[in-house]
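# I'd like to go over a predicted model; first the sequence, then the structure.
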Amino acid sequence: MSKMTGAVEVKGKGGGVTLEYRGKSYAFDSKAPVKADYYFVSHAHVDHVYGGLKENLIASKETVVLARERGYSLPDPISLEEVELYDSSHIVGSKSILIDDKIFYTGDIALHARGFLKAPKLPKARILVIETTYGHPKYLFPNPAKVVEEVNKLISKMYEKGVPVALCGYPLGKAQMLSYLFSTWEPIYVQESIIRLNEVCRSFGIPIKSFTSYSEAKEKGLLEKRPWILLAPSYTLKSGMMKFLKKKYDVVTFYFSGWTLDRRFGNNGADYSFPLSDHCDYMDLVKVVKHVEPEKIFTVHGYANEFSIELKKMGYDAEPLTIKQTGLDEFYRSD
């Protein structure tokens, strides 16, 4: 779908967004080949990266290194005079982009400061392209600090009983935050894919402790000395590994995602679930809009239609961009 705003054309294309402005074309977070002059990758989650880029990449150095660690071949990023990048507080290295002080694309964004991520600064812009993963009014997240407090109390109860706990979340983003937020507990063992990503983030100065890997702990018999904490990807919740740990060590599983507020996804097979998200909820998305003060708004991903309708009720000129997606489960996996 193509939308014209004065001399600006915005489209949903290649799983992302394309922009035509002043004779130049920009592709934002395209997952498929798209012809453009410049390509912006907001962060290194797989639903935002196309690994076939050869040149003219706009991204943070952290995003490029993390994407390469995950098997994507990305060129070194460039800088442009008309482009300014803003921290988006989604994951390590995530950025929003402002073009010519007029057009602001959020990429995935979160407003709450949490752990090592600070609350983002937002510019003013005439045109706003905003992600709406949780753009339905039913998504209202609790304060992250309160979630962490609740989790710590529950871990304490488990430790008093000698019960080990598995903290599960998306391996890039959520896992680093869990590594930081719950690092005071001992001992902590970490699944290998998270270990590698933690090491990359530590090289950027992110204050994540170095932990013993799960395989080493298993090999040395450290799992026999209970209780302990395991940091593992959310996809392991229904895996043979987790079934083994529950059967042999009575492991209790904790799952972290904003989607835990949705009955369709629920606990994802975990014993306990917590709505700790790396995105804005509905009210925070509204706050982004109010701060940016745009004349025109395009909503993308997730609940784009619903959020645009809510914005129209508030008097904004808003409309959704149609982007081919496999469904909300695509975003569920990456939160």
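Now that the structure is in, tell me what you want to look at.
# make it CA atoms for all contacts and neighbour counts henceforth
OK.
# helix or strand for Glu150, which one?
According to DSSP states H and E, Glu150 maps onto helix 144-160.
# for Phe244, same thing?
Counting by DSSP H and E, Phe244 is found in helix 240-249.
# next SSE after that helix?
strand 252-256.
# that following strand packs against which elements?
Strand 252-256 is packed against strand 165-169, strand 272-274, with contacts defined by 3 or more CA pairs under 8 Å, 6 or more residues apart in numbering; DSSP states H and E.
# most tightly packed of those strands?
Of all those, strand 165-169 carries the top mean neighbour count, a mean of 26, counting by mean count of other CA atoms under 10 Å.
# strand 252-256 and that strand, what's the angle between them?
20 degrees (axes from the mean of the first three to the mean of the last three CA atoms, to 10 degrees).
# and strand 165-169, what does it pack onto?
Looks like strand 165-169 contacts helix 174-181, strand 229-233, strand 252-256 (3+ CA pairs under 8 Å, 6+ apart).
# dump these to a markdown table, plus distance to Glu62.
Formatted as a markdown table, these follow (distance: least, CA to CA, whole Å):
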| stretch | distance to Glu62 |
| --- | --- |
| helix 174-181 | 14 |
| strand 229-233 | 21 |
| strand 252-256 | 24 |
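# need those in TSV (columns: distance to Lys157 and mean neighbour count).
Converted to TSV, the helices and strands packed on strand 165-169 look like this (distance: least, CA to CA, whole Å; neighbours: other CA atoms under 10 Å):
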stretch	distance to Lys157	mean neighbour count
helix 174-181	18	23
strand 229-233	13	25
strand 252-256	11	24
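# what's the closest of these to Val10?
Nearest to Val10, of all those, is helix 174-181, at 30.9 Å by CA to CA.
# ok, then the element right after the closest one?
By DSSP H and E, the next helix or strand past helix 174-181 is strand 188-190.
# so what does that following strand touch, helix or strand wise?
So strand 188-190, by 3+ CA pairs under 8 Å, 6+ apart, packs with strand 212-213, helix 214-219, strand 229-233.
# ok, residues contacting it?
The contact list for strand 188-190 (CA atoms under 8 Å, 6 or more residues apart in numbering) reads Phe211, Thr212, Ser213, Tyr214, Ala217, Trp228, Ile229, Leu230, Leu231, Ala232.
# try this one side by side with the last:
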Amino acid sequence: MTEFRLTQYGTGGGCSCKIPPNELETLVAGFAGSSGSPAGDLLVGIDHGDDAAVVQMPGDAYAMVATTDFFPPVVDDAYDFGRIAATNALSDVYAVGGEPVMALNLLGWPRGVLPLELAHEVLRGGFAVTQAADCHLAGGHSIDDPHPKYGLAVTGRAHPDHLLRVDAGAPGVPLTLTKPLGVGVLNTRHKATGEVFGEAIDVMTTLNRDAARAAVASGVRCATDVTGFGLLGHLYKLARASGVTAVIDSAAIPYLAGAREAVRDGYVSGGSRRNLDWVAPHCDFGGVPEDECLLLADAQTSGGLLVAGEIPGHPIIGELVPRTESVLIVK
């Protein structure tokens, strides 16, 4: 099956395929808020763009978490694609402080173009990740699709008193990043050249479970994960929702090997450039070079957690301060 390069069968790949954040906010405008359903109280909805929905069920000590995520291939290897997509989907549950319980496959496949054996490898990768996460994988849905796509619909649970939210940030709190940046530009290079970046695959297939558990245990109440809107986009949403300004120390940001070279050589996705354009009116970049800003806006796939708090073993990359004229300040 090595003659099939999956990244060549889609218009994009990974989380860089997200609808641009400014368009998405317009698209979902007016749908926020609770229905007042007797089935449960909506604790986290789409008001601020949190990573998953959370509902408190009557008489249950835990709240139910629900999310879904899918995208076209971000790498050529089918098994790795399945692992990456599944890890990314589970991340939304961890990002709100929850634990995944059950997942369902979401598969689109060009059955007359790509062998079903490759689709099996994608599903096998997803199964391996859910097994590692102690999460049931129980069926799902598939369609005949011109472009291959894969992901999961995930249900989990979280304690309502220990939720991680994007609107709970406070001045004086440090910002921690739990995975290095750069997978976006490396994936773009991979799609164009076929070069394989093993470190990037390792990062994208590492569950955010341990980092989320450490955050909850440390009393953290504000976090998100870094995916398609890049570090700048997700941090802007967090700071805006929390009514604070986020200050980033660009020298403290960890990057994957080869990321800077990929930007230098022009392997920047359109999604990353749109991310930067979106936050630019709200950001003070000082004298930070454009290539550095593009890396900070790089559309990540299955990125790490961005935590308003300190998590041992992970770098502090900035802090939250009282709101100033700029929502983001990069130094």
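Arrived safely, thanks for sending. Everything numeric in this text was worked out from a predicted model, so none of it was measured.
# give me the TM-score for this pair.
Here the superposed chains carry a TM-score of 0.24, computed using TM-score structural alignment, normalised by the length of structure 2; 138 aligned residues with a CA RMSD of 6.6 Å.
# any chance of the helices and strands packed on strand 188-190 of structure 1 in CSV, plus distance to Leu57 of structure 1?
Converted to CSV, those look like this (distance: least, CA to CA, whole Å):
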stretch, distance to Leu57 of structure 1
strand 212-213, 34
helix 214-219, 36
strand 229-233, 29
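# picking up where we left off before, CSV please, covering the helices and strands packed on strand 252-256 of structure 1 and showing distance to Val65 of structure 1.
Shown next, in CSV, are those (distance: least, CA to CA, whole Å):
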stretch, distance to Val65 of structure 1
strand 165-169, 21
strand 272-274, 30
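# part of a helix, is Leu42 of structure 2?
No. With DSSP: H, G, I helix; E, B strand; the rest coil as the criterion, Leu42 of structure 2 is strand rather than part of a helix.
# how about it: what's its closest non-neighbour residue?
In this structure, Leu42 of structure 2 finds its nearest non-sequential neighbour in Val55, 4.5 Å apart by CA to CA, 6 or more residues apart in numbering.
# same question, Val129 of structure 2
Arg83 (5.9 Å).
# swap in Thr176 of structure 2?
Closest to Thr176 of structure 2 by CA to CA, 6+ apart is Ile316, at 4.4 Å.
# separation between the one you found and Leu295 of structure 2?
For Ile316 of structure 2, the distance to Leu295 of structure 2 equals 17 Å [CA to CA, to the nearest Å].
# neighbour count for the two, which is higher?
Leu295 (28 against 22; other CA atoms under 10 Å).
# the more buried one - that's part of a helix, no?
Yes. Assessed with three-state DSSP, Leu295 of structure 2 lies in a helix.
# in this structure it contacts Val263, no?
Yes. Leu295 of structure 2 lies in contact with Val263 (CA atoms under 8 Å); the separation is 7.4 Å.
# okay, and the common contacts of those two?
Val185.
# on the three-state scheme, Glu261 of structure 2 is what?
helix.
# could I get the contacting residues of it?
By CA under 8 Å, 6+ apart, Glu261 of structure 2 has no neighbours at all.
# any idea how far it lies from Leu186 of structure 2?
The value you get for Glu261 of structure 2 to Leu186 of structure 2, if CA to CA is used, is 9 Å.
# how many neighbours does the spatially closest residue to Ile248 of structure 2 that is not a sequence neighbour have?
Using CA to CA, 6+ apart and skipping residues adjacent in sequence, the residue nearest Ile248 of structure 2 is Gly318, 4.4 Å away. Residues lying near Gly318 of structure 2 (other CA under 10 Å) number 23.
# these two touch, right, Gly318 of structure 2 and Pro174?
Yes. Between Gly318 of structure 2 and Pro174 a contact is recorded at 5.9 Å, counting by CA under 8 Å.
# what is in contact with those two at once?
Joint contacts of Gly318 of structure 2 and Pro174 (CA under 8 Å, 6+ apart) do not exist.
# still on that earlier bit, state the distance from the residue nearest to Val129 of structure 2 to Ser242 of structure 2.
Taking CA to CA, one finds Arg83 of structure 2 at 33 Å from Ser242 of structure 2.
# please, which helix or strand holds Phe331 of structure 1?
Using DSSP H and E, the element containing Phe331 of structure 1 is helix 328-332.
# list the buried residues in that helix.
Phe331, Tyr332 (16 or more other CA atoms under 10 Å).
# so which of the helices and strands packed on strand 188-190 of structure 1 is nearest Val165 of structure 1?
Across these, closest to Val165 of structure 1 is strand 229-233 (CA to CA), at 4.9 Å.
# thinking again about what came up before, mind checking the helices and strands packed on strand 188-190 of structure 1 for the one nearest to Leu311 of structure 1?
It's strand 229-233; of those, that one is closest to Leu311 of structure 1 (CA to CA) at 35.4 Å.
# how far off helix 174-181 does the closest one point, in degrees?
Using the same axes, to 10 degrees: strand 229-233 of structure 1 against helix 174-181 is 160 degrees.
# show me what strand 229-233 of structure 1 is packed against.
Going by 3+ CA pairs under 8 Å, 6+ apart, strand 229-233 of structure 1 lies up against strand 165-169, helix 174-181, strand 188-190, helix 192-203.
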